[in-house]
Every structure is written in structure tokens, then in C-alpha cells.
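Asks: what shape does this take:
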Amino acid sequence: MNPFIFGEVVKDADFIDRKAELETIAKDLSDGQKVFLIAPRRYGKTSLILAAAEKLKAKGIKVIYLDLFRTASVEQFAAALGKAAAEMRKLGFAEAVNFIKDFISGLRPQFSVNPDGSLSLGVDASPPQKEVFQMIENLLAYPQEFASREKKQVVVMFDEFQEIVSLGGEPLEKLMRAVIQKQRNVGYVFCGSKKTMMSEMVSKKSRAFFGMGPVTHLERIPSEYFEKYLAGNFAKGGFACSKETLRTIVSSAGGIPYYIQYLAHELWDLQTEEKRITDTDVERAVTMIAKRNTPVYQNLWENLPQTQKRLLQGLAAKPDAAIFSGTFMTRFQLKSSSLVKKSLSLLISKDIIEKESADYVFTDHWMGVWVRQNCS
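Replies: The predicted structure is shown next:
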């Protein structure tokens, strides 16, 4: 069986490194801190906070997890908070329905049962925002009420927290800050993948969450940790793979956990009969993965103006280049630094690239490969 996992939360032996971050986050949350965790997508931040959740649960701490990526309106956010509050109490279906109705009756909640037996909750009304905000305020206050009544520490985890901006804007941020900052017995982690949005939320003095708690930026895991992990799994399957090729796998996947697992999974399947992996096999697998996603990338590419296409060609060909230098702009026919700056901003807003330290990188690593192989 292929041991390499991608596209889902990893744990146990597949959870690589991050020990220092895990210990720090778990301790801060158990102390009731309000923690911010920022990292690009596919760096393993969800796996990290869920690993912290397991450590906290082992200490008897009640943990609630909400993924805001699935939330498309402020009404749905209120419903998600209501469902989380019910889960805190471990109520049966009928009790949970009545409990949630007490909080969000104005949203006309719709209840059903998922195939796994869990509660599914939708809403069928859009009352005035003032009413919805009052529901949210009451629900945000509930974790502290529960903690005080049950004499139990509580931790609330918000994943993809930057979605709050599109759901309710700064008024919702201010409401959340006003309620949450008073909760001594409740730890919070606000986890987000859109670095620019999350960084602005915590670094601008005018924003509600400024200075509220410690901020952790996840960095890339050192290559040697992945090389050791890959070597162990390949060896268990009887695969031969040199140290140099292990290093090539990690670098070809951009050093990003999701893409490393993806590439290793592909290599395992490609070489199941030969049981040997070389640099040539890695190159072939990378090309196959990028080609597989051609319809998606081609659609994005065809809808871009020429200047943005040329800038992406440059980023794909020279990821570490000084993009505002005369040499770079001349080679890729970019007329001015102001035009480069505007194009960068637009590509970030389209979620095609993101800023990482001083560089700009593709949000989808394989798209960078595809551009380099097909559009240069």
C-alpha cells in the first residue's frame, strides 16, 4: 500500500518535524492565550493545530474546531458557531436541535443527519445584520460560560480565519475582539493561509486583532527531515533511492509538505515494478503531475493579460530573481517597475501568486512547473 498521503490531514508518523511549534502552540492555548498561526496553504498548518488539539484533549481540555473556508455568509458563520456550541456539550440530536434554535431561531435553521450520524445544519433566512451580530455575540460568549460552569478549560480553533474579512468585515472583527478578549479560561487559535490578509489583521494598529496574542509564521521544514522520512518509507517498500535523489524529490516539490507527499506518492506508483527511483523518474513524475492539471492551468492562463503572463514566465523561470531589476524586466518585456508592482498585486488578488519573505511564488507549485514547461 502506498504510504504517502496528500490532500488530507496527516498525523502520527506522517506528521514531520514542527515539534517546537507544536509544543509552543499547545502550551499557549492551554494557558488561555489567543494565538495567530500564519502560513501558505499546504504547509501543514491544519495538521499542526489538529495535532495540538490531540495533545490538549489528552489533558482533559475541551477543543472545538471550525473551518471557515466552508462558510459563505455571516449567517452561516452564526450557524457554525451554534453547531460548535452544541458539540461542546455533546448533546444528542434532538437536544442539539433545541439548543441551537435557542441561539439562532431568527435564521430559520434547517437540520438533517449526515451519513456518519453527525448533525448537518443550514439556514433559510437573512435577518438584519444587527440581529445576526447579536446572535454571534451570544454564541462567542458561550465558550467562557461553558468553561466557568463546567470548571473546564476550553480551546476554540478557527481555520482559514481570514475569511472573516469577507463575511463581516472590520465590524465583525471588532465584535469578536470585544467578546473574546475577556475570556480568561478559553484559548483561541486563529489560523490563516492568506498571508497578506492575516498579517494586516494582526500588524495594523487600526485593526481589531492588533496585539491580541502571539503570532507564529510557519517556515518551510528543513529538507533533511523530509529526506529521512522519504528514505524510511521507500525502504519499507523495498525501493532503492539515493540520497541525492531524495534531495531532488524535496527540491522538485518546492520543499512544501503537500507537494512532497504528492510527488512521492506518484513515484511509488510509477516505480512499483522496478523498485528503483532516479532523478530521471522524478523529472518524469513532475511533468506528469503538471500535465494532469493542464485544463485548470490553461483556463487561468488564457484569461490573463500579456503583462501578467510575462511576469509569471519570469517567476517560473527564475524564482529567486530580482524582479524589479533592469535585467529581469528587459528579458521578460516588462516596461516599468510600477507595471510590475501593479501586476504582482493583481496576481496576488487572483490567488495565483503570494509573497514569501522577499520572493513571490506560485500558490500552486505545480502551476509554476506547468508555466515553465509550456509557456516559456
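Asks: all contacts plus neighbour counts: C-alpha atoms, from now on.
Replies: OK.
Asks: could you pull out the helices for the stretch 51-200 of the chain?
Replies: Listed in chain order, the helices found in the stretch 51-200 of the chain under DSSP state H, counting those that start in this stretch are 74-89, 93-104, 129-150, 164-180, 195-203.
Asks: so which of the ones you listed is nearest Ala321?
Replies: Ala321 lies closest to helix 195-203 among the helices of the stretch 51-200 of the chain, at 21.0 Å (C-alpha to C-alpha).
Asks: against which helices or strands is the closest one packed?
Replies: strand 34-38, strand 353-356 (3 or more C-alpha pairs under 8 Å, 6 or more residues apart in numbering; DSSP states H and E).
Asks: can I get these in CSV with distance to Phe6?
Replies: Output for those, formatted as CSV (distance: least, C-alpha to C-alpha, whole Å):
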stretch, distance to Phe6
strand 34-38, 20
strand 353-356, 21
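Asks: deepest of those, which one?
Replies: strand 34-38 (a mean of 24; mean count of other C-alpha atoms under 10 Å).
Asks: follow-up on the earlier one: ok, which of the helices of the stretch 51-200 of the chain comes nearest Val296?
Replies: Taking C-alpha to C-alpha, helix 195-203 is the member of the helices of the stretch 51-200 of the chain nearest to Val296, at 23.5 Å.
Asks: now the closest one: buried residues?
Replies: Buried positions in helix 195-203, judged by neighbour count with 16 or more other C-alpha atoms under 10 Å: 195, 198-199, 201-202.
Asks: stretch 278-292 too?
Replies: Buried residues in stretch 278-292, counted by 16+ other C-alpha under 10 Å: 278-279, 281-282, 285-286, 289-291.
Asks: can you list the neighbours in contact with stretch 252-268?
Replies: Contact with stretch 252-268 is made by 2-7, 42-44, 220-223, 230, 234, 249-250, 277, 281-282, 285-286, 365, as judged by C-alpha atoms under 8 Å, 6 or more residues apart in numbering.
Asks: show me how far it is from its chain's centre.
Replies: Offset of stretch 252-268 from its chain centre (C-alpha atoms, centre = their mean, to the nearest Å): 17 Å.
Asks: same check on stretch 281-294?
Replies: Worked out by C-alpha atoms, centre = their mean, stretch 281-294 lies 24 Å from the chain centre.
Asks: hmm, who's touching that stretch?
Replies: Outside stretch 281-294, the residues within contact range by C-alpha under 8 Å, 6+ apart are 245, 248-249, 252, 263, 266-267, 270, 366-367, 369-370.
Asks: now show me the structure for the sequence below, then we'll compare the two:
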Amino acid sequence: MDNAVINPFLTSGYLSAEYFCDREEETKKLTRLLTNGNNVALISSRRMGKTGLIRHCFAQPKIVRSYNTFIIDIYATKNLGDFVYEMGRQIVNALKPRGKKAIESFVDAVKSLRAGISFDVQGLPSWNVELGDVQTPAITLEEIFTYIESADKPCLIAIDEFQSISSYPEKNIEATLRTYIQNCHNANFVFAGSERTMMGEIFVSAARPFYQSVSIMNLDVIPEVKYSEFIKYHFEKNGRKIDDDSIHEAYARFGGVTWYIQKIMNYAYSITDKGCAFYVARLEETVEDIVEENSEIYKNMLFLLTPPQKMLLIAIGKEGRVSQITGRQFLKKYSLSASSVQKALTALLEKQIVTNSQGVYEVYDKFMTIWLSWG
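Replies: Reported below is the predicted structural model:
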């Protein structure tokens, strides 16, 4: 692949170590824990790069040689049936590059879904299972763990947005998963989550099944000096330059959160021709262009909210950060009532449009915060 045609600042997915910034110590630690029989809870706020770190860890030669690796994203799941469906689907997708024989071993174990997995003339699998086809989730889950236990190599399994299981309607789901995982000797797990409070309750509370069952890793921002080196390296490697002030301002404005830095630098790189430089004077225009690109999405989000939800969201967006959300000063400034705020806030938190971190409320999307401040 010709590196010259790749924008080096990826905003989704994982390509290779070349396009992965720092996390050297975190990669070593996660690799060491997993390859020495530990399960890990990986916790950070969203868009900090948890999934990227997991993919980078799973791409380490030591792991590629000796392990099967699977990443299961359960962010959109609502119950055990959804969980089992995603687990089966993602395992099949991960096994595809290994050929028909590898997938057949999975199909043989998962008898309850066998009819939904077929092979074409070239031996490539087709996942024809629908959510409704998972008639007996508990049985299918047991079959999947039977496959994991009998797999030809030890398995490393990352479950992304693991806190989602807390909202499943099924009783004792944590205890059920804990039992399967505890009795599975051919796999270790990464439980990645972005809701610190919920993840803390699952793994730190003595009353919960997963108590003291994992090593906990908290993922913080990449240090500015490391990010600066990474950004300047890729600009210069491709015949461009960027000044230190641009990097510092972008890093400071978005608190060093990985995805926002990547998005801004992706855009800055794309508008900087070879032989030219990007200066801090263009940064504000760059941010505004990115926000404007998303304006229709934000308009549609507001349209789908009730008037009280919309009023509260706009108020939080204009403030940036709100700690006294039912305080008299905040309510008076935005013509809100305490009763309407409480109800609207619950809805905005459930929709994950607004976040709550230690009693401080913010709009989840920092670009949306800027857009709301324009109104």
C-alpha cells in the first residue's frame, strides 16, 4: 500500500503501528497482563482510544503468533439475545481470514445457529443469522464458550462497552457471564468501558459477581509532547509542516481527547499541500469547518427532542460545563424550571447526548458544544 495516499491521522479503525500514537507503556502492560493469564477491565471516557489500544495490542507479534483474538462491540445491545448474536457474528468475521476449517470448528460447536451460517463455493462463510434466530440465548452462549474452550489456540476476547450489560432485563446476567469466564481456561478477556461509574460498580463493588476478578487499567490522555512528536513526524514525512502553536491549541481546546485531535489533524493535513505549512491562524477556521460539516446531524438531533430537552441541551452547550444543574442561577439564566430539568436531564443522559462525570454535566460531542454556542 502506498503510504503517500493515506491520511496518517485515522479517525476510525486501526491500520498499523505506523499510524498509532504512543501508548507504548499501556500496550506493554495490557499485553503482559493478558499473556500471563489475567482478565482486564480497561476504563476511560469515550473517544480516548480504548478500542485502538486493544487492536494495537492484538497486533503485537507475540499475540498474533500465539492467540486467536476477537473484539465484540456490545454498545448497541439491549439484552442477552443481542449480546449472543454480536458475539457469534464477530467471531465468524474474525475467523474468515483463517479459512473454512477454522469457521467449521465454530459452526460445529454452535449447533443452535448452525442453520444460519453457510459457505459459498470458495469456502467463504455467510452469516445469515438474524437477531430473531437466537431463540435460546442461554444455550447459544454456552455453545460459544464450548467453542472458545476447545479452540486450537488460546483466545483473547475484548468486549467493548461492557457496561451495557448492566441495563439488560435478564436477571443474574453478570453472575452467568462470570461463571462462564471463570470456568474458561482457554481464554482471557478485556472488558472495555466508557462509563466510569457503571464500570466501577461492576468490578469494584464487593456485592457484584465480577468483584476482584480483573486487573483494572485506566486510560488517560496521550501526553501532549508525545502527540506533538507524532503529528510533526507525519506532516514532515509527507512533505508538510505544522507549527507547535497549532498542536498546542488543538490539544488544549479538546483536552487531549484522542478522537478530536485525530479529527482536527486529519482535516489540517488534508488542506495542507505538499511543500506548505499549517499555522495556528487556520485552526479556528478548521474547527468551524468540521462543526459545519456536522450541522445537519445536530439539527436533526434537536428536532427529535422534546422542547424541555432541547432547551436544557442548548443551555448545557452554551455553558460548556454545568455542576449546579438545578441551581437557581443556571435555571434563571436559561428560563428553566427544576422539575422540567430533572425529567429532561434523565432523557438526555439515557440518549447519551449529555454525560455526567462526578456531578459535572457536558454535551458528549465537543463539536456539538461549539455548534450550540453559535445559536
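Asks: re the thing from before, just the buried residues out of the contacts of stretch 252-268 of the first structure, in ChimeraX syntax.
Replies: Filtering the contacts of stretch 252-268 of the first structure down to the buried ones (16+ other C-alpha under 10 Å) takes a single ChimeraX command:
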select :4,5,6,42,43,44,221,223,230,234,249,250,277,281,282,285,286,365
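Asks: what do we get in the second structure for Glu23 of the first structure?
Replies: Under the alignment (TM-score structural alignment), Glu23 of the first structure maps onto Lys28 of the second structure.
Asks: the helix or strand where that match lies vs the first structure - mean distance after superposition?
Replies: Under the criterion of DSSP states H and E, Lys28 of the second structure resides in helix 24-34. Compared with the first structure after fitting, helix 24-34 of the second structure deviates on average by 1.8 Å (mean C-alpha distance after the TM-score superposition for the first structure).
Asks: what about that helix, distance to the chain center?
Replies: Taking C-alpha atoms, centre = their mean, the mean C-alpha location of helix 24-34 of the second structure is offset from the chain mean by 18 Å.
Asks: Met198 of the second structure contacts Ile165, doesn't it?
Replies: No: look at Met198 of the second structure against Ile165 with C-alpha atoms under 8 Å: they stay out of range, at 10.0 Å.
Asks: so how far is Glu350 of the second structure from Ser228 of the second structure?
Replies: Separation of Ser228 of the second structure from Glu350 of the second structure (C-alpha to C-alpha, to the nearest Å): 36 Å.
Asks: compare these two (neighbour count), which wins?
Replies: Remark: of Ser228 of the second structure and Glu350, Ser228 carries more neighbours, 19 against 11, as counted by other C-alpha atoms under 10 Å.
Asks: give me the secondary structure label for that one.
Replies: helix (DSSP: H, G, I helix; E, B strand; the rest coil).
Asks: host element of the nearest residue to it once chain neighbours are set aside?
Replies: The shortest distance from Ser228 of the second structure to any non-neighbouring residue, by C-alpha to C-alpha, 6 or more residues apart in numbering, is to Ile247 (6.3 Å). Per DSSP H and E, Ile247 of the second structure falls inside helix 244-253.
Asks: the next helix-or-strand element following that helix vs the first structure, average offset?
Replies: Note on helix 244-253 of the second structure: by DSSP H and E, the next helix or strand toward the C-terminus is helix 258-270. Superposed on the first structure, helix 258-270 of the second structure shows a mean distance to its aligned partners of 1.5 Å (mean C-alpha distance after the TM-score superposition for the first structure).
Asks: buried set for helix 258-270 of the second structure?
Replies: By neighbour count with 16+ other C-alpha under 10 Å, helix 258-270 of the second structure contains the buried residues 258-269.
Asks: ok, now stretch 64-84 of the second structure?
Replies: Applying 16+ other C-alpha under 10 Å to stretch 64-84 of the second structure flags 67-74, 77, 79-84 as buried.
Asks: farthest-separated two in the residues you listed?
Replies: Tyr67 and Asn79 (28.8 Å).
Asks: surely Leu80 of the second structure meets Lys171?
Replies: No: in this structure, Leu80 of the second structure is not within contact of Lys171 by C-alpha under 8 Å, at 10.1 Å.
Asks: hang on, the earlier thing: return the mean post-superposition distance for the helix holding Ile247 of the second structure against the first structure.
Replies: Relative to the first structure, helix 244-253 of the second structure is 2.0 Å off (mean C-alpha distance after the TM-score superposition for the first structure).
Asks: relative to helix 258-270, how tilted is that helix?
Replies: 150 degrees (axes from the mean of the first three to the mean of the last three C-alpha atoms, to 10 degrees).
Asks: pull the contacting residues for the closest residue to Arg207 of the first structure other than its chain neighbours.
Replies: Leaving aside its sequence neighbours, Arg207 of the first structure sits nearest to Met201 (C-alpha to C-alpha, 6+ apart; 5.8 Å). Met201 of the first structure makes contact with 207-210 under the criterion C-alpha under 8 Å, 6+ apart.
Asks: 10 Å instead?
Replies: Contacts for Met201 of the first structure were tallied using C-alpha atoms under 10 Å, 6 or more residues apart in numbering; they are 162, 165, 170, 173, 195, 207-211.
Asks: which of the residues you listed sits closest to Asp31 of the first structure?
Replies: Using C-alpha to C-alpha, Gly211 is the member of the contacts of Met201 of the first structure that sits closest to Asp31 of the first structure, with 17.0 Å.
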